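Peer 1: with the input below, show me the fold.
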Amino acid sequence: MKVRESLLKYISPKVPVEVRRDAARLFSSGSSAQDVQVEGAEKLTTADRLTILFILSFDSDPETSKEAATGFAAFDTGELATALADKLDPRLLRSLISLHSDDAELHTLIADNPGADATVKELVAAKVGAQEAVAGPESKEGPESSEEPEEEEEGSIYKRLQKMNAAEKIKLGLTGGKAERGLLINDANKIVSNAVLKNPRITDGEIIMLVNSKTASDEVLRMIARNREWVKNPQVKIGLITNPKTPLPIAMRFLDYIEKRELAKIAKSKNVSSVLSSNAMRKMERMR
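Peer 2: Below you'll find the predicted structure:
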């Protein structure tokens, strides 16, 4: 398992056992820096802390491994969501799936993690399928659509999707063609729509259409905003800023990365929030 070099001073077998024990105690949920002093701990991210606990849970020292395993299992779910925004090792992600087998929202975040490999995604899909079987058959109405598919092929796909369970939709989202992606991206199940964004065949044109779509969910827009390649495109940045579904902190962040003429348009626009237009105006004034 590859880890950042800065974490080795807490987890390496060469580090004194007392240091590893202290790290396991400090980074366990509910501990505080006042309880145990560990050098450099305040600079670590939530993902770092989770990774340290996971690795130390396999430590050769029984006291360290027990403390770390307990801390990993009890890690606060709110902090888990924060940690899952960063790339995590697939083995760690698989452990989280096992520990939180009934948490559908957490499964969505795990499947979306940049470190999630095919095995992780298959495990999530299997969990979703099992949960769906317990909950009962899916509604036959399918996702709402404001207009009928224009092409016969798309209409056929639409009917096929209505008969699929969530696990089947996730797999299709990861591998399907453009027509299938266009329908699945609007699925009410977040894991399904996010699977579409993981599809290697998705194009920049589709992403631009999504960021400008008023029907795109805030979760889809969040996922797009996290992708460094997509947000290099100026049209994607503008779409994220001006789409009312984009979470405000994300839209605000992209104001720093657009050209002056686009900033001027947003400053004068009545179609964006007043917070955005005011901030755009202030940035314009600082440029003078």
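Peer 1: could you use CA atoms for every contact and neighbour count after this?
Peer 2: OK.
Peer 1: residues contacting the helix or strand hosting residue 126, please?
Peer 2: Assessed by DSSP states H and E, residue 126 sits inside helix 118-135. The set of residues external to helix 118-135 that reach it, using Cα atoms under 8 Å, 6 or more residues apart in numbering, is 90, 93-94, 97, 101-102, 104, 107-108, 110-111, 138, 165-168, 170-171.
Peer 1: put the buried members of those residues into a PyMOL selection.
Peer 2: A single PyMOL command selects the buried members of those (16 or more other Cα atoms under 10 Å):
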select buried, resi 90+93+94+97+104+107+108+110+111+165+166+167+168+170+171
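Peer 1: residue 184 and residue 216, how far apart?
Peer 2: 11 Å (Cα to Cα, to the nearest Å).
Peer 1: one more: residue 111?
Peer 2: 19 Å.
Peer 1: residue 94 too?
Peer 2: With Cα to Cα as the criterion, residue 94 and residue 216 are 29 Å apart.
Peer 1: do residue 242 as well
Peer 2: 13 Å.
Peer 1: same question for residue 9.
Peer 2: 44 Å.
Peer 1: likewise for residue 276?
Peer 2: Distance from residue 276 to residue 216, by Cα to Cα: 20 Å.
Peer 1: same check, this time on residue 90
Peer 2: Taken as Cα to Cα, the span from residue 90 to residue 216 is 29 Å.
Peer 1: with residue 128 instead?
Peer 2: 22 Å.
Peer 1: cool, and residue 100?
Peer 2: Counting by Cα to Cα, the gap from residue 100 to residue 216 is 28 Å.
Peer 1: more neighbours: which of the two?
Peer 2: Higher neighbour count among residue 100 and residue 216: residue 216, with 19 against 14, using other Cα atoms under 10 Å.
Peer 1: related to what we said a few turns ago, restricted to helices, list the contacts of helix 118-135.
Peer 2: Assigned to helices by DSSP state H, the following of the contacts of helix 118-135 qualify: 90, 93-94, 97, 104, 107-108, 110-111, 166-168, 170-171.
Peer 1: would JSON lines of those residues with distance to residue 26 be doable?
Peer 2: Shown next, in JSON lines, are those (distance: Cα to Cα, whole Å):
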{"residue": "90", "distance to residue 26": "24"}
{"residue": "93", "distance to residue 26": "22"}
{"residue": "94", "distance to residue 26": "24"}
{"residue": "97", "distance to residue 26": "24"}
{"residue": "104", "distance to residue 26": "29"}
{"residue": "107", "distance to residue 26": "27"}
{"residue": "108", "distance to residue 26": "28"}
{"residue": "110", "distance to residue 26": "25"}
{"residue": "111", "distance to residue 26": "28"}
{"residue": "166", "distance to residue 26": "39"}
{"residue": "167", "distance to residue 26": "38"}
{"residue": "168", "distance to residue 26": "42"}
{"residue": "170", "distance to residue 26": "38"}
{"residue": "171", "distance to residue 26": "40"}
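Peer 1: alongside the first, I'd like the structure of this one:
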Amino acid sequence: MTSPARIRLTLSPQAERYVRRDAPLEVRRLAAGGALPLPPVELATVLFALLHDPDAEVKARARASLEGLPPTVCDAVLSGEAHPAVLAWLAHAHRDDQAKLERIALNPATDDRTFVFLAGLPHKRVVEIVANNQTRLLRCPDIAEALGENPVTGRSTIDRILSFLGFERPDGEVLTDEPEAEPLPSADELTDEAAAAALRAFLGDDASAFARDLIDEHDDDLDEEAKTNLFAAVQKMSVMQKIKLARMGNKEARGLLVRDRNKLVATAAIRSPKITENEIENFAKARNLSEEVLRVIASNREWTRGYQVKFNLATNPRCPVAMSLKFLNFLHERELRSIMKSKDVPSAVSTQARRLLAKKGKV
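Peer 2: From the prediction side, this is the model:
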């Protein structure tokens, strides 16, 4: 078992005398109460050090004092040059306080591990701050993984991250007014040979055995054993590797990645520049895709021009109900009757199908 890394704290001589192990117990207990003539950051550092004191009472007092720092003192610590370990402790202690967490997320002294923790919390504003830190996203892929798995991460945030990573939105998709990063080479410029080489370079030597199966477009479907092997290989990839594969991969790769539980990966797959109309039609009726992926399809005017895509979205219980209702207006009487009687669609959808038929005098 690996022992935890030692934390080195820097204290002034005045502050250090309260935390030395040879300091009198009463001095340490007094210091743990938090009433010390020290600047905010140094006070918090002393209390953090006393959390590791051998005396149980000292530890308990220090914890209570650090958790209950006066607002002005706490704000100064969260925005100041505090030790990353102190900020990490405070982030966990105040995980329900969005205002405090915002300060921690904006503090350059906060370490990447704490950013991963913040990226998974149910605070929309904190998630947006984390997602805007492009330097950290590139440096620490675990942050993107946490953001992609957080239910609070909204579509605009996903758009921004993927745009920064070089993903262009498909033509026709309803956009938000956000700046886009410099795009990667277009799909036409990215040959299969170049894509396979890039994938091997990105994933390492272990990718050589299956890079072709994930890049080359096959006329025939792969057999079950090959599909199982590809699934196992993709599951071992990091989120950033999957996002890269979503751009360069073939139909088999997209079919796996679009079902990934991470919203960044799944959205990158559905926005692949290589995706075909036939794939979109099949994805529109798939009931094992996330609502976010179906929302992307339903928001794309080009993709939803086709009648079959409209029908598939209208009858897919995973599609957001408001979008399913919109597509009912374009369906023929026969399909509306089928939906009206269906037990596989939300009641709001079947009820609206009945209303549309009633307006036409067909019920």
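Peer 1: if we can go back for a sec, out of the ones in helices among the contacts of helix 118-135 of structure 1, who's nearest residue 190 of structure 1?
Peer 2: Nearest to residue 190 of structure 1 among these: residue 108, at 6.7 Å, using Cα to Cα.
Peer 1: how about the counterpart of that closest one in structure 2, nearest residue that isn't a chain neighbour?
Peer 2: With TM-score structural alignment as the criterion, residue 108 of structure 1 lines up with residue 158 in structure 2. Spatial nearest neighbour of residue 158 of structure 2, excluding adjacent residues (Cα to Cα, 6 or more residues apart in numbering): residue 264 at 6.1 Å.
Peer 1: can you name the residues that contact that neighbour?
Peer 2: Applying Cα under 8 Å, 6+ apart, the residues contacting residue 264 of structure 2 are 144-145, 147-148, 158, 162, 243.
Peer 1: aligned to it, what sits in structure 1?
Peer 2: Match for residue 264 of structure 2 (TM-score structural alignment): residue 191.
Peer 1: swap in residue 281 of structure 2?
Peer 2: So residue 281 of structure 2 corresponds to residue 208, using TM-score structural alignment.
Peer 1: next one: its match from residue 249 of structure 1, what distance?
Peer 2: Counting by Cα to Cα, the gap from residue 208 of structure 1 to residue 249 of structure 1 is 20 Å.
Peer 1: so for those two, which sits in the more crowded spot?
Peer 2: residue 208 (21 against 10).
Peer 1: what is the burial count for the nearest residue to that one once chain neighbours are set aside?
Peer 2: Take residue 208 of structure 1 and drop its neighbours on the chain: the residue closest to it by Cα to Cα, 6+ apart is residue 236, 5.5 Å away. Using other Cα under 10 Å, residue 236 of structure 1 has 21 other residues around it.
Peer 1: quick check: the aligned residue for residue 236 of structure 1 in structure 2?
Peer 2: By TM-score structural alignment, residue 236 of structure 1 lines up with residue 309.
Peer 1: give me the mean deviation of the strand or helix carrying that match from structure 1.
Peer 2: Per DSSP H and E: residue 309 of structure 2 is located in helix 307-315. Averaged over the aligned pairs, helix 307-315 of structure 2 sits 1.0 Å from structure 1 after superposition, using mean Cα distance after the TM-score superposition for structure 1.
Peer 1: residues making contact with that helix?
Peer 2: Looking at helix 307-315 of structure 2 with Cα under 8 Å, 6+ apart, the contacting residues turn out to be 280-281, 284-285, 294, 298, 303-304, 319, 323-328, 330-331, 335, 339, 344-345, 349.
Peer 1: distance-wise, check the closest residue to residue 198 of structure 1 other than its chain neighbours relative to residue 212 of structure 1.
Peer 2: Nearest non-adjacent residue to residue 198 of structure 1, counting by Cα to Cα, 6+ apart: residue 174, 6.0 Å away. From residue 174 of structure 1 over to residue 212 of structure 1 the distance is 22 Å, taken as Cα to Cα.
Peer 1: same question, residue 24 of structure 1
Peer 2: Taken as Cα to Cα, the span from residue 24 of structure 1 to residue 212 of structure 1 is 46 Å.
Peer 1: what's the answer for residue 157 of structure 1, then?
Peer 2: Applying Cα to Cα to residue 157 of structure 1 and residue 212 of structure 1 gives a distance of 24 Å.
Peer 1: and for residue 281 of structure 1?
Peer 2: When residue 281 of structure 1 is compared with residue 212 of structure 1 (using Cα to Cα), they lie 22 Å apart.
Peer 1: and if you look at residue 97 of structure 1?
Peer 2: 34 Å.
Peer 1: repeat that for residue 122 of structure 1.
Peer 2: Distance from residue 122 of structure 1 to residue 212 of structure 1, by Cα to Cα: 31 Å.
Peer 1: which residues in the stretch 151-288 of structure 1 form helices?
Peer 2: For the stretch 151-288 of structure 1, the helices defined by DSSP state H, counting those that start in this stretch occupy 152-162, 166-175, 178-184, 190-197, 204-211, 218-226, 234-242, 248-254, 260-268, 274-287.
Peer 1: packing partners for the third one?
Peer 2: On a contact count with 3 or more Cα pairs under 8 Å, 6 or more residues apart in numbering; DSSP states H and E, helix 178-184 of structure 1 meets helix 152-162, helix 166-175, helix 190-197.
Peer 1: tell me which of those helices lies nearest to residue 67 of structure 1.
Peer 2: Closest among these, once you apply Cα to Cα, is helix 190-197, at 32.7 Å.
Peer 1: mean distance, the closest one to its aligned residues in structure 2?
Peer 2: So helix 190-197 of structure 1 averages 0.6 Å relative to structure 2 (mean Cα distance after the TM-score superposition for structure 1).
Peer 1: now that helix against helix 104-112, angle please.
Peer 2: 10 degrees (axes from the mean of the first three to the mean of the last three Cα atoms, to 10 degrees).
Peer 1: assess the claim that residue 257 of structure 2 and residue 272 are in contact.
Peer 2: No - the pair residue 257 of structure 2 / residue 272 is not scored as a contact, 10.5 Å apart, by Cα atoms under 8 Å.
Peer 1: now do the shared contacts for those two.
Peer 2: Contacts common to residue 257 of structure 2 and residue 272, judged by Cα under 8 Å, 6+ apart, are residue 246.
Peer 1: which of these two has more neighbours?
Peer 2: Under the criterion of other Cα under 10 Å, the comparison of residue 257 of structure 2 against residue 272 puts residue 257 first, with 27 against 24.
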